[in-house]
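Enquirer: one predicted model, sequence on top.
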Amino acid sequence: MIEVSIPATTANLGCGFDVLGMALDIFYTVRVQTIKENQYIIRNRGEGERYLPEDERNLFFRTIKKISKWKNFPELGLEVEAFNQIPVSRGLGSSAACISAAVATVNELNGRALSIEEMIHFAAQIEGHPDNVIPAMVGGLTVAMKNGEQIHYQKFPFFDNIHLVACIPEYTLSTEEMRRILPSDYSREDVIFNLSRIAYLVGSIFRQDREGFFTALDDAIHQPFRGQKIPGFFEVRGYLREKGMGEAVISGSGSTVLLMLRDPITTSGKEKISELFAQKGTKDLIIKNVNWQNQGIRVKQL
């Protein structure tokens, strides 16, 4: 039996739309054993357990079957226990984690035949967003770039003196819907706005310049539009800026809002954030301290 664990991810980080991603310490873990029967059995535990399929329709198995076909690997009967801490359809990379876990499982069951570059390539083809898949697989904060069919990335450590808090609403948002609300064209000013900020932000990460990082987080490409679908986002971001506490960004396409703070959040701070969301109608909210993770795929033989 093998155990594969994959971290959640937060993508975009404000100005880094479809480019930046970072691994977080919330995990999707599977324990996998081969069985003689040509069957696919999965038992879901944790987030999504009430409605995720427990047969070959599950995304984990669909991914395994695709990669086995692409690489001519033998199809094996599998029995899986899945333990999911990652809220589903909340912008924390639950699909990317599931797909990455499946890719890593296929790799282990076939003698580690795939390089990390091949694993990223296959996972990104299935998931569609390298900015989610790459940090899930390699950890850290990553910059993703596509060049034709090739995917390139750079990995950086995040700041140890920026405190991360995930504000996770009960409601879900579909990535497809949140892409449809984005404009098909942008002004030159908006493009320059984001280009300058992502360049400055990456430079700030490289130099570990915390204040430079906070300065560069603003965005003109996706948050002004997606924020309208996340009641309370603009109010919480405005409050953090006014108090000099830090910044708020939409995690992926939402609905989670990630707070990036200069100091650890206090009990009164959590109460204020909850109040601001509640005033706009978001009352079922989990506020959770999270940390960035430098490691992506974790594999253990049990």
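Expert: It's in. Numbers count the residues shown, from 1 in each chain.

Enquirer: CA atoms for contacts and neighbours, from now on please.
Expert: Fine.

Enquirer: quick one: the helices in the stretch 51-200 of the chain, in order.
Expert: Counting by DSSP state H, counting those that start in this stretch, residue ranges of the helices within the stretch 51-200 of the chain are 59-71, 94-109, 116-127, 130-138, 175-180, 188-207.

Enquirer: next up, a structure to set beside the first:
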Amino acid sequence: MSFSVRVPASSANLGPGFDILAIAVGLYLEVDAEPAEGEPVVLEGPDLRGGGDLVLDGLRRVASAVGRPCPGCRLRVRSDIPVARGLGSSAAALVAGMLVGNRLLGDPLDRAALLRLACEAEGHGDNVAAALYGGVALAVPTATGWLYRPLKLARPLRAVVFVPEQTALTREARAVVPESVPRADAVANAARCALLVLALVEGHFEHLAEAMDDRLHQPYRARIFPYLPHLIAAAREAGAYGACLSGAGPSVLALAEPAAAEAVRIALQNAASEHGVAGTALDLPVEADGARVLTATRQ
């Protein structure tokens, strides 16, 4: 029985939620899987700059976790998630591979177990939690493992994302973030992270501009993405509740009510052009459902 899985993109941090918060957005990676018992895994699809390898990695991690051989299959991967842009393309590929492997092996692992495996592979849980569960995800490392909690939006928001043509590697964006920050900045970030969670779940979206004002990583990453403060300001002026760097960059995320989303998209596009940054601004839905099996049909 063949089937497909679909996994959304995700934007992590949301400003101060460094490595613990992410939101799933409406761009997708899909994998069509056809079982092929006794055969090796065959992967077809575009060059995803490691994404295909991560699909296979996810599949193999599930097989290893349940102590079974990697199932033979033919996989076709397609994706509209821009790679190396801070939109969770690697997390989507990893989660897709895990879902495929889990289904091929008879679904021995529940979502919580899949999340633990994905967090172990990624080293942090923000993108994989949002990719797996959808919506706004809080993923916190604890002494006993990863704690995931969904944050239910009080009312609808649109994710307006400017995606530069230039790419960026997460390891390079992490390298500019210092190992320690001034105590005042740490306190400010803790306060804003708490405010961000409350604003999202209680509907006080008017606080998002302040809540998404990060001091832990964005000021340092703005050195390699100098257009960041200008795009954040343009998004706010156009009616966005708040804006931030998307993940490790270089994309910029703005959160807006549906009626304001088009104005925010145009403002981001114009601001980027004014500062010589080529790219495309997208008005995207927040993906509420997360990763799922799309079809299951007998061949």
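Expert: Arrived safely, thanks for sending. Fair warning: this is a prediction, and the values are worked out from it, not measured in the lab.

Enquirer: re earlier: just put the helices of the stretch 51-200 of the first structure in TSV and tack on distance to Ile250 of the first structure.
Expert: Written out in TSV, the entries for these read as follows (distance: least, C-alpha to C-alpha, whole Å):
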stretch	distance to Ile250 of the first structure
helix 59-71	25
helix 94-109	15
helix 116-127	19
helix 130-138	14
helix 175-180	11
helix 188-207	15
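
Enquirer: what's the most buried one of those helices?
Expert: By mean neighbour count, with neighbours taken as mean count of other C-alpha atoms under 10 Å, helix 130-138 ranks first of these at a mean of 32.

Enquirer: right, and the helices of the stretch 51-200 of the first structure - which one's nearest Phe27 of the first structure?
Expert: helix 94-109 (7.9 Å; C-alpha to C-alpha).

Enquirer: Gln279 of the first structure is nearest to which of the helices of the stretch 51-200 of the first structure?
Expert: helix 175-180 (22.9 Å).

Enquirer: neighbours of Asp110 of the second structure, how many?
Expert: The number of residues packed around Asp110 of the second structure, counting by other C-alpha atoms under 10 Å, is 9.

Enquirer: quick check: it vs Arg116 of the second structure, distance?
Expert: Relative to Arg116 of the second structure, Asp110 of the second structure is positioned 10 Å away (C-alpha to C-alpha, to the nearest Å).

Enquirer: out of the helices of the stretch 51-200 of the first structure, nearest to Cys167 of the first structure?
Expert: When the helices of the stretch 51-200 of the first structure are compared by C-alpha to C-alpha, helix 94-109 sits nearest Cys167 of the first structure, at 15.8 Å.

Enquirer: what is the closest one packed up against?
Expert: Helices and strands touching helix 94-109 of the first structure, by 3 or more C-alpha pairs under 8 Å, 6 or more residues apart in numbering; DSSP states H and E, are strand 2-11, strand 20-35, helix 59-71, helix 116-127, helix 130-138.

Enquirer: so which of the ones you listed gets nearest Ser174 of the first structure?
Expert: Taking C-alpha to C-alpha, helix 116-127 is the member of those nearest to Ser174 of the first structure, at 13.8 Å.

Enquirer: mean per-residue distance, the closest one to the second structure?
Expert: For helix 116-127 of the first structure, the mean distance from the matching residues in the second structure following superposition reads 1.0 Å, by mean C-alpha distance after the TM-score superposition for the first structure.

Enquirer: how far off centre is that helix?
Expert: Once both centres are worked out by C-alpha atoms, centre = their mean, to the nearest Å, helix 116-127 of the first structure turns out to sit 15 Å from its chain's centre.

Enquirer: now swap in stretch 267-276 of the first structure and tell me
Expert: Taking C-alpha atoms, centre = their mean, one finds stretch 267-276 of the first structure lying 24 Å from the centre of the chain it belongs to.

Enquirer: touching it from outside, list them.
Expert: Residues from elsewhere that reach stretch 267-276 of the first structure, judged by C-alpha atoms under 8 Å, 6 or more residues apart in numbering: 232, 235-236, 283, 285, 287.

Enquirer: try it again with 10 Å
Expert: When contacts are taken as C-alpha atoms under 10 Å, 6 or more residues apart in numbering, the neighbours of stretch 267-276 of the first structure outside the stretch itself are 165, 167, 231-237, 239-240, 245, 266, 278, 281-288.

Enquirer: cool, and stretch 58-69 of the first structure?
Expert: Here stretch 58-69 of the first structure has contacts from 30, 40-42, 44, 52-57, 70, 72-76, 78, 80, 82, 95, 97-107, 110, 119, 122-123, 126-127, using C-alpha under 10 Å, 6+ apart.

Enquirer: sorry, back to before: any chance of the helices and strands packed on helix 94-109 of the first structure in a markdown table, plus distance to Ala144 of the first structure?
Expert: Conversion of those to a markdown table gives the following (distance: least, C-alpha to C-alpha, whole Å):
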| stretch | distance to Ala144 of the first structure |
| --- | --- |
| strand 2-11 | 11 |
| strand 20-35 | 6 |
| helix 59-71 | 22 |
| helix 116-127 | 11 |
| helix 130-138 | 6 |
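
Enquirer: which one of those lies nearest to Val202 of the first structure?
Expert: With C-alpha to C-alpha as the criterion, Val202 of the first structure lies closest to strand 20-35 of these, at 9.3 Å.

Enquirer: ok, and the closest non-adjacent residue to Leu24 of the first structure?
Expert: With sequence-adjacent residues excluded and distances taken as C-alpha to C-alpha, 6 or more residues apart in numbering, Leu24 of the first structure is closest to Trp292, at 4.5 Å.
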